[in-house]
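Undergrad: need a structure here:
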Amino acid sequence: MFPGVEGVIRSLHAAGMPIALATSKPESMARRVLEHVGLDGYFTVIAGASEDEERSTKADVVAEALRRLRAHGVDVSDPVMVGDRGYDTLGAAAHDVPTILVEWGYGSPAEAGDAFAVVHSADQLRSALLP
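TA: Predicted coordinates:
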């Protein structure tokens, strides 16, 4: 867990903001990780790559997360992706979703070119997401 991220997730949840995970990792693994750290209950949707590889690209995963959010009655007219890689930006852009790129994680500054915004800390991320 990156420093401050748990607090951001809790703040978003407390503000009533629906939260979805759209990861390229296998969905079953993502669920286990979130359960292990006690954060699974904060997510409206947990979407990841399917075990059968039918859903394997980031764009596919983002599409599935948006579909599931809609099924939960969530208005997805103004979503935002938070990611750490250029893959996140490209996958979200395929669905006209802007990306906030975080400077921690696995990405590099070179991957931030197509991001809507770049943040350097969890506090900046919180400020970008909450009014």
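Undergrad: going forward, measure contacts and count neighbours with C-alpha atoms only.
TA: Will do.
Undergrad: where along this structure do the helices fall?
TA: Along the chain, counting by DSSP state H, helices occupy 5-14, 27-36, 58-71, 86-93, 122-129.
Undergrad: among those helices, which is the most enclosed?
TA: helix 86-93 (a mean of 21; mean count of other CA atoms under 10 Å).
Undergrad: Which strands and helices lie in contact with that helix?
TA: Counting contacts by 3 or more CA pairs under 8 Å, 6 or more residues apart in numbering; DSSP states H and E, helix 86-93 is packed against helix 58-71, strand 81-83, strand 99-102.
Undergrad: how far off helix 58-71 does it point, in degrees?
TA: Angle, helix 86-93 to helix 58-71, by axes from the mean of the first three to the mean of the last three CA atoms, to 10 degrees: 50 degrees.
Undergrad: got the end-to-end distance for stretch 87-100?
TA: Criterion CA to CA, to the nearest Å; first-to-last residue distance in stretch 87-100 is 12 Å.
Undergrad: Please apply the same query to stretch 13-33.
TA: In stretch 13-33, first residue to last residue: 18 Å (CA to CA).
Undergrad: what does stretch 48-63 give?
TA: Start and end residues of stretch 48-63 are separated by 10 Å (CA to CA).
Undergrad: Counting neighbours, what do you get for residue 130?
TA: Residue 130: 11 surrounding residues under other CA atoms under 10 Å.
Undergrad: one more, for comparison:
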Amino acid sequence: MRPTAVLFDLDGTITHSGPAITRSIADALAAFGYAAQTPEQLLRFVGPPIRVGLQRFAGVSDADLEPVVAHYRAAYTERMLDVDLYPGVPELIAQLHGAGVPLAVATSKTQVMAEPILAHAGLTRYFTVICGATTDETRSAKADIVIDALTGLAAAGADISRAVMVGDRHHDVEGATEHGIPAILVRWGYGQPGEEDGAHAVVADAAELAALLGQPVPASR
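TA: Model prediction:
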């Protein structure tokens, strides 16, 4: 592949954010008397919009939803910068930027959270646009975020004719496919078997991703 632009998911693709997210979900559920979930069950919350996850996986009632979301976000805000970056991924991002490939972040995390996380990681300067969900999640479906990123790239003068999406969950694949762009699913995130259905390719590490994107293996920091 020789992409003209690359969209990156954030959680599970750039940042190993699972522990911070799952601890915060567990805190919020416990505070409102919902049943405890296993570590494996909590990983289901990493990827989809938070309101969707709370109702689908924990059965949070409509009446409790907004207070639980508020509790989760307060707990997560205290932890969200304390995350690791996946090996080789920040180097590949810098390398793509240096090669003149326009980049975007397309995440279902709220934009007001995504921006400081990327800034703390020192990655903001590499992205032409950073797109995330609205705080109220009225715009949070991955297809919405993908088109926002594509629109932002195009407005900045980027060629999006051969754009690709890189992510770790089926939401990324489905959101990209809805807009006719190929998706690459990474195995180092939080996806489960079967989530690669519909993906253009699946990669196991940053070296494989670099090769697929027509880049040399990124040097580690």
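Undergrad: So after superposing, what's the score?
TA: The TM-score (TM-score structural alignment, normalised by the length of structure 1) is 0.96; 131 aligned residues with a CA RMSD of 1.0 Å.
Undergrad: picking that back up, for the helices of structure 1, which one sits closest to residue 104 of structure 1?
TA: Residue 104 of structure 1 sits nearest to helix 122-129 of all the helices of structure 1, at 9.4 Å, using CA to CA.
Undergrad: can you state the direction angle for that closest one and helix 5-14?
TA: Angle of helix 122-129 of structure 1 versus helix 5-14, following the same axes, to 10 degrees, is 20 degrees.
Undergrad: against structure 2, where does helix 122-129 of structure 1 fall?
TA: Under TM-score structural alignment, helix 122-129 of structure 1 corresponds to residues 206-213 of structure 2.
Undergrad: again with stretch 80-95 of structure 1
TA: On structure 2, the counterpart of stretch 80-95 of structure 1 by TM-score structural alignment is residues 164-179.
Undergrad: what ranges do the strands span in structure 2?
TA: 5-8, 15-16, 84-85, 103-110, 129-133, 163-167, 183-186, 201-203 (DSSP state E).
Undergrad: closest one to residue 146 of structure 2 among those?
TA: Of all those, strand 103-110 comes closest under CA to CA, at 5.8 Å.
Undergrad: Can you name every helix or strand that the closest one contacts?
TA: Under the contact criterion of 3+ CA pairs under 8 Å, 6+ apart, strand 103-110 of structure 2 touches strand 5-8, strand 129-133, helix 142-155.
Undergrad: which residues of structure 1 does the shortest one align to?
TA: Using TM-score structural alignment, strand 5-8 of structure 2 lines up with nothing in structure 1.
Undergrad: quick one: that strand to chain centroid distance?
TA: Mean C-alpha position of strand 5-8 of structure 2 versus that of the full chain (CA atoms, centre = their mean, to the nearest Å) differs by 12 Å.
Undergrad: Which neighbouring elements make contact with that strand?
TA: By 3+ CA pairs under 8 Å, 6+ apart, strand 5-8 of structure 2 packs against strand 103-110, strand 163-167.
Undergrad: how far away is the residue of structure 1 positioned farthest from its centre from residue 26 of structure 1?
TA: In terms of distance from the mean C-alpha position of structure 1, residue 52 ranks first, at 21.8 Å (CA atoms, centre = their mean). To residue 26 of structure 1, residue 52 of structure 1 is 10 Å away according to CA to CA.
Undergrad: now residue 78 of structure 1
TA: Distance of residue 78 of structure 1 to residue 26 of structure 1, given as CA to CA: 26 Å.
Undergrad: quick one, which of the two is more surrounded?
TA: Neighbour totals were compared for residue 78 of structure 1 and residue 26, and residue 26 leads with 17 against 8 (other CA under 10 Å).
Undergrad: Now the corresponding residue of structure 2 for that one. Nearest residue, chain neighbours left out?
TA: With TM-score structural alignment defining the correspondence, residue 26 of structure 1 maps onto residue 110 in structure 2. Spatial nearest neighbour of residue 110 of structure 2, excluding adjacent residues (CA to CA, 6 or more residues apart in numbering): residue 133 at 4.3 Å.
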